[in-house]
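In: Build me a structure from this.
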Amino acid sequence: MASDTAQEHPAPPSPGLPLAVAFANTLVAVRGKVRDTVGTPEELTGWLGSEADAPGLSVDEADLAAFRALRDAVRAVLHAHAEGEPVPAAEVGRINEASAAAPRWPVLTAAGTGIAVVQRTGRDGFPAALAALAHGTADLLGGPLAAELRACHGPGCVQFFVKDHPRREWCGPACGNRARAARHYHRQREQPV
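Out: A predicted model of the protein is given here:
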């Protein structure tokens, strides 16, 4: 059974988005409230199959909690990077720990700007799926798209995007429309009557 929040507010489509951004964007804001679009183990199985190329995994509540913990770490690192703030070392450590659960994994440097080492282990299944999400974060922040990573500043938005056009300022058209409407509203209120 799917959660009410995911039925009402499905995860936005993420074609062309880097995996780390699609992962971070499984949290959405609806009418000023943050909603989780991956709220049940079944929804997690579906998301991993469609977005992380890990179909058919059997996951439980503990796996869902691990998914959310890694997502929180990725969101914190992406936010810090997008805003030009220091990258939180504890969250980088959490990402690197998840990354280490894969047969091959990159290790993100503490500065959050590159890949430092590649090592090996013999794990698979759900830990490998989380590792793929951590790898996506390392690939994004260590690659050419890192300079184009942005946090959407649309009213109430919590999404990230990669700026793929010089004039792009929001994660999508709806945030752009809300921002323009808010600017228009404020201009109208400031005009003398």
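
In: contacts, neighbours, all on C-alpha from now
Out: Fine.

In: Which stretches in this structure count as helices?
Out: For the chain, helices defined by DSSP state H occupy the ranges 4-8, 19-24, 41-51, 61-83, 89-99, 126-141, 173-190.

In: Output those helices in CSV; the columns should cover mean neighbour count and distance to D164.
Out: What follows is those, written out as CSV (neighbours: other CA atoms under 10 Å; distance: least, CA to CA, whole Å):
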stretch, mean neighbour count, distance to D164
helix 4-8, 13, 28
helix 19-24, 24, 14
helix 41-51, 18, 20
helix 61-83, 19, 14
helix 89-99, 20, 26
helix 126-141, 25, 14
helix 173-190, 13, 14
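
In: Please generate a structure for the following sequence too, so the two can be compared:
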Amino acid sequence: MFPLLGEPLPIDLVNTRVSTGDLLTTPAALAAWIDEQSDRLPPLARVELAPVLTLRDHIYAAVQAARIGTAPPPKSLSALTEAHRAAPLYGELSWTGSAVTTTPRRAADATTLFLATLAEATADLLTSPAITKVSQCEGPECLLLFLPAHPRRRWCSPKICGNRVRVARYYHRHKD
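Out: Now for the predicted structure:
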């Protein structure tokens, strides 16, 4: 259902807007996306849709600007900072029986926690040298972003857009 490419969390969220429309139009769709990302997220109860969509727009604007080396909109940076600030990270100390360990935690409701997690992941991406490598798929009508592991990668997925382009090229060469 979702084009999960294994990209950083903010890119996978931005990629829920596809050429055919928005894949996060209902709370159930958001819950399904969160469920598919559960290995990268803290346990979450019900997350409100509207604030996630608003933050997704700010993530998109910030990533699009930063990936080409221009200043992200101040409004987007402020929104990401506020989302991150709303649920500060703290270390929960515990005893394992032989040593003290710390586990990162945030105290907040599910929506605030989710937004803070997204903001933190976006901050990591925006401040990484890899941000300038984020690319947009060259597939016709594809809007997906990706972080190429190989410098010659041109499509979000070789099995989807890459195959479509190759098939179209083959058809064009052999149509007569």
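
In: hang on, the earlier thing: could I get the helices of structure 1 in CSV, plus columns for distance to R167 of structure 1?
Out: Below are these laid out as CSV (distance: least, CA to CA, whole Å):
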stretch, distance to R167 of structure 1
helix 4-8, 31
helix 19-24, 20
helix 41-51, 27
helix 61-83, 17
helix 89-99, 31
helix 126-141, 21
helix 173-190, 11
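
In: Now P127 of structure 1: closest residue in space, sequence neighbours ignored.
Out: A101 (5.5 Å; CA to CA, 6 or more residues apart in numbering).

In: Quick one: map that neighbour onto structure 2.
Out: Mapped onto structure 2 by TM-score structural alignment, A101 of structure 1 lines up with A86.

In: which SSE is P104 of structure 2 in?
Out: strand 100-106 (DSSP states H and E).

In: Which neighbouring elements make contact with that strand?
Out: strand 89-95 (3 or more CA pairs under 8 Å, 6 or more residues apart in numbering; DSSP states H and E).

In: and the strand it packs on, which residues are buried?
Out: L89 (16 or more other CA atoms under 10 Å).

In: With stretch 153-166 of structure 1 instead?
Out: Under the neighbour-count rule (16+ other CA under 10 Å), stretch 153-166 of structure 1 has H153, G154, P155, G156, C157, V158, Q159, F160, F161, V162, K163 buried.

In: Format these as CSV; extra columns: distance to E97 of structure 1.
Out: Output for those, formatted as CSV (distance: CA to CA, whole Å):
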residue, distance to E97 of structure 1
H153, 30
G154, 33
P155, 34
G156, 31
C157, 29
V158, 25
Q159, 24
F160, 23
F161, 25
V162, 25
K163, 29
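
In: Strands - which of the residues you listed land there?
Out: Using DSSP state E, the members of the buried residues of stretch 153-166 of structure 1 that fall in strands are F160, F161, V162.

In: separation between the aligned partner of the first one in structure 2 and A45 of structure 2?
Out: F160 of structure 1 maps onto L145 in structure 2, with residues paired by TM-score structural alignment. Computed as CA to CA, to the nearest Å, the L145 of structure 2 to A45 of structure 2 distance reads 28 Å.

In: With T81 of structure 2 instead?
Out: 23 Å.

In: now D22 of structure 2
Out: Using CA to CA, D22 of structure 2 is found at 22 Å from A45 of structure 2.

In: Repeat that for E138 of structure 2.
Out: 37 Å.

In: OK, contacts around the equivalent of V21 of structure 1 over in structure 2?
Out: Using TM-score structural alignment, the partner of V21 of structure 1 in structure 2 is I11. By CA atoms under 8 Å, 6 or more residues apart in numbering, the contact set of I11 of structure 2 is L145, F146.
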